[in-house]
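1. Quick one, structure for this:
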Amino acid sequence: MAKEIPDLVAEARTGTGKGAARQARREGNVPGIVYGDGKDPVAVQFEFNKLLTQLRAGRFMSTLWNLKIEGQEDVRVICRAVQKDVVKDLPTHIDFMRLRRTSKVKVFIQVEFVGHDECPGLRKGGTLVTIRPEIELIVTAGDIPEQITVDLTGLEVGDGIHIDDVKLPAGAKATVDRNFAIANIAAPSALRAEDDAAEDEAETEEADAPEGENAETEE
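-> Model prediction:
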């Protein structure tokens, strides 16, 4: 299911260059640029606190936004870069790319695991080890999914989940062309400790064995 396209409000910014950008910051705004789709770049600015709240909410760069600028037609955009102050880690500039709904775009989509109660491996004390909490997909801009769902139902200890095991949203494709791992069900820590102890004991017994005990007898 495609996510609802949220609004992102900006103001047109007069002037370009470092001087205009510094002026925008002094006025409590974050300067930015909108480019792409064969059109001229447009300088914009965002109210600092509102933008910071949206950035901290997560998934900002994987969200298709409906950019609203007073006096201009709404346009679909996706964030392509956020420059930050190296000391304060706060946004100082932001770049957006225009998209059509039919445009193909690479985005990172969060993985959501379901079926925990129906997973025998977890009921036996196993642990879900997440290898890829997000997966980069090539998707249509108008159909960016909310998440990728991975069902744990029926998985035992030692089982793994790979990208080929997952039903991706219609029209979506992983950017990596191989069957990479997403997660696995690891053995309970107590069981792993017992296995490690058994291996150590076997190694000790082998080391303590009389010399030549395991050697072949020559005739």
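2. alpha carbons only for contacts and neighbour counts from here, please
-> OK.
3. Just to be sure, Gly142 is in a helix?
-> Yes - Gly142 sits within a helix when classified using DSSP: H, G, I helix; E, B strand; the rest coil.
4. Quick one: residues contacting it.
-> Going by C-alpha atoms under 8 Å, 6 or more residues apart in numbering, Gly142 touches 2, 64, 100-103.
5. okay, those residues in JSON lines with secondary structure, neighbour count and distance to Glu205 next?
-> As requested, these are exported to JSON lines (DSSP: H, G, I helix; E, B strand; the rest coil; neighbours: other C-alpha atoms under 10 Å; distance: C-alpha to C-alpha, whole Å):
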{"residue": "Ala2", "secondary structure": "strand", "neighbour count": "13", "distance to Glu205": "60"}
{"residue": "Leu64", "secondary structure": "strand", "neighbour count": "27", "distance to Glu205": "62"}
{"residue": "Arg100", "secondary structure": "coil", "neighbour count": "13", "distance to Glu205": "68"}
{"residue": "Arg101", "secondary structure": "coil", "neighbour count": "14", "distance to Glu205": "67"}
{"residue": "Thr102", "secondary structure": "coil", "neighbour count": "11", "distance to Glu205": "66"}
{"residue": "Ser103", "secondary structure": "coil", "neighbour count": "13", "distance to Glu205": "64"}
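6. before we go on, could you also do this sequence so I can check it against the first one:
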Amino acid sequence: MSEVKITAEARNDFGKGAARRVRRNNQVPVVLYGHGSDPVHLNLPGHELLLALRTPNVLLNLDIAGRSELAIPKAIQRDPLRGSLIHVDLLVVKRGETVTVEIPVETEGELAAGGNLLEHVLNALPVEAEATHIPQSLTVSVAGLTAGDAITAKDITLPKGVSLAVDADAVVIQVLAAQAEEPAAEGDASAEA
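-> You can find the predicted model right below:
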């Protein structure tokens, strides 16, 4: 789990025009909410936030006028063409608090011979973890799996303090049989000659 410290400034102007001015100054409009408190509107440095959000479920330590708040990203809006950040919603968390997040699932190893296909039914596994100890990813071995085999959520080894937030029998990864090409009909072969 990585923790990134970012200095935030309060935002008092609202609306489309104000948000565009904020983005022109290389900042991102952000809303911080949670724990029953009123939403707080902030501006965060765009480049620093973009680098921090490259890590899944990053823990942000926000410095807001000398006051420190821990937050995790809840919703991220990006420009569809440029990929730049448009708006981010952050959820306030406390140390020791359990949160529900989705952890990316990565695979390692080679499938058994036969040209079978590996299908990720769930690219990310919903889990409950302590807010300051969220794993960055879960690695699953697919070595030796054959067509028809599946890995369910209960088959994945979770780090200490992490529990499933999805049905234990939910399929995460499955192996599909390769589709064989149909042989060409005799009439088609003579027409090609």
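7. TM-score for this pair?
-> With the length set by TM-score structural alignment, normalised by the length of the second structure, the two chains reach a TM-score of 0.75; 182 aligned residues with a C-alpha RMSD of 2.9 Å.
8. hmm, back to that, out of the contacts of Gly142 of the first structure, which one sits closest to Glu27 of the first structure?
-> Leu64 (27.2 Å; C-alpha to C-alpha).
9. so what corresponds to that closest one in the second structure?
-> Matched to the second structure by TM-score structural alignment, Leu64 of the first structure sits across from Leu59.
10. count of neighbours near Ile144 of the first structure?
-> Using other C-alpha atoms under 10 Å, Ile144 of the first structure has 28 neighbouring residues.
11. how far away is it from Ala183 of the first structure?
-> Ile144 of the first structure sits 23 Å away from Ala183 of the first structure, taking C-alpha to C-alpha, to the nearest Å as the criterion.
12. just Leu155 of the first structure next, same as before
-> 11 Å.
13. Nearest residue to the most centrally placed residue in the second structure in space, please, no chain neighbours.
-> Centroid-nearest residue in the second structure, with C-alpha atoms, centre = their mean: Pro56, separated by 5.1 Å. Leaving aside its chain neighbours, Pro56 of the second structure sits nearest to Gln136 (6.1 Å; criterion: C-alpha to C-alpha, 6 or more residues apart in numbering).
14. ok but that neighbour is inside a helix, no?
-> No - using three-state DSSP, the secondary structure at Gln136 of the second structure is coil, not a helix.
15. Pretty sure it sits against Leu53.
-> No - with contacts counted by C-alpha atoms under 8 Å, Gln136 of the second structure stays clear of Leu53, the gap being 12.0 Å.
16. Which one's more surrounded, the two?
-> A direct count of neighbours by other C-alpha under 10 Å for Gln136 of the second structure and Leu53 places Leu53 higher, at 18 against 15.
17. From Asn61 of the second structure, how far out is that one?
-> Leu53 of the second structure is 13 Å from Asn61 of the second structure, by C-alpha to C-alpha.
18. what ranges do the helices span in the first structure?
-> 18-26, 48-56, 120-123, 189-208 (DSSP state H).
19. looking at those, which is buried most?
-> Most buried of the helices of the first structure by mean neighbour count (mean count of other C-alpha atoms under 10 Å) is helix 120-123; its value is a mean of 19.
20. got the contact list for that helix?
-> With contacts defined as C-alpha under 8 Å, 6+ apart, helix 120-123 of the first structure is touched by 116-117, 127-128, 153-158, 185, 187.
21. Apply 7 Å and report the result again.
-> Residues outside helix 120-123 of the first structure that contact it (C-alpha atoms under 7 Å, 6 or more residues apart in numbering): 154-157, 185.
22. In TSV: the residues you listed, plus neighbour count and distance to Tyr35 of the first structure.
-> Shown next, in TSV, are the contacts of helix 120-123 of the first structure (neighbours: other C-alpha atoms under 10 Å; distance: C-alpha to C-alpha, whole Å):
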residue	neighbour count	distance to Tyr35 of the first structure
Gly154	14	47
Leu155	19	46
Glu156	19	49
Val157	20	49
Ile185	23	44
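23. Looking at those, which are in strands?
-> Ile185 (DSSP state E).
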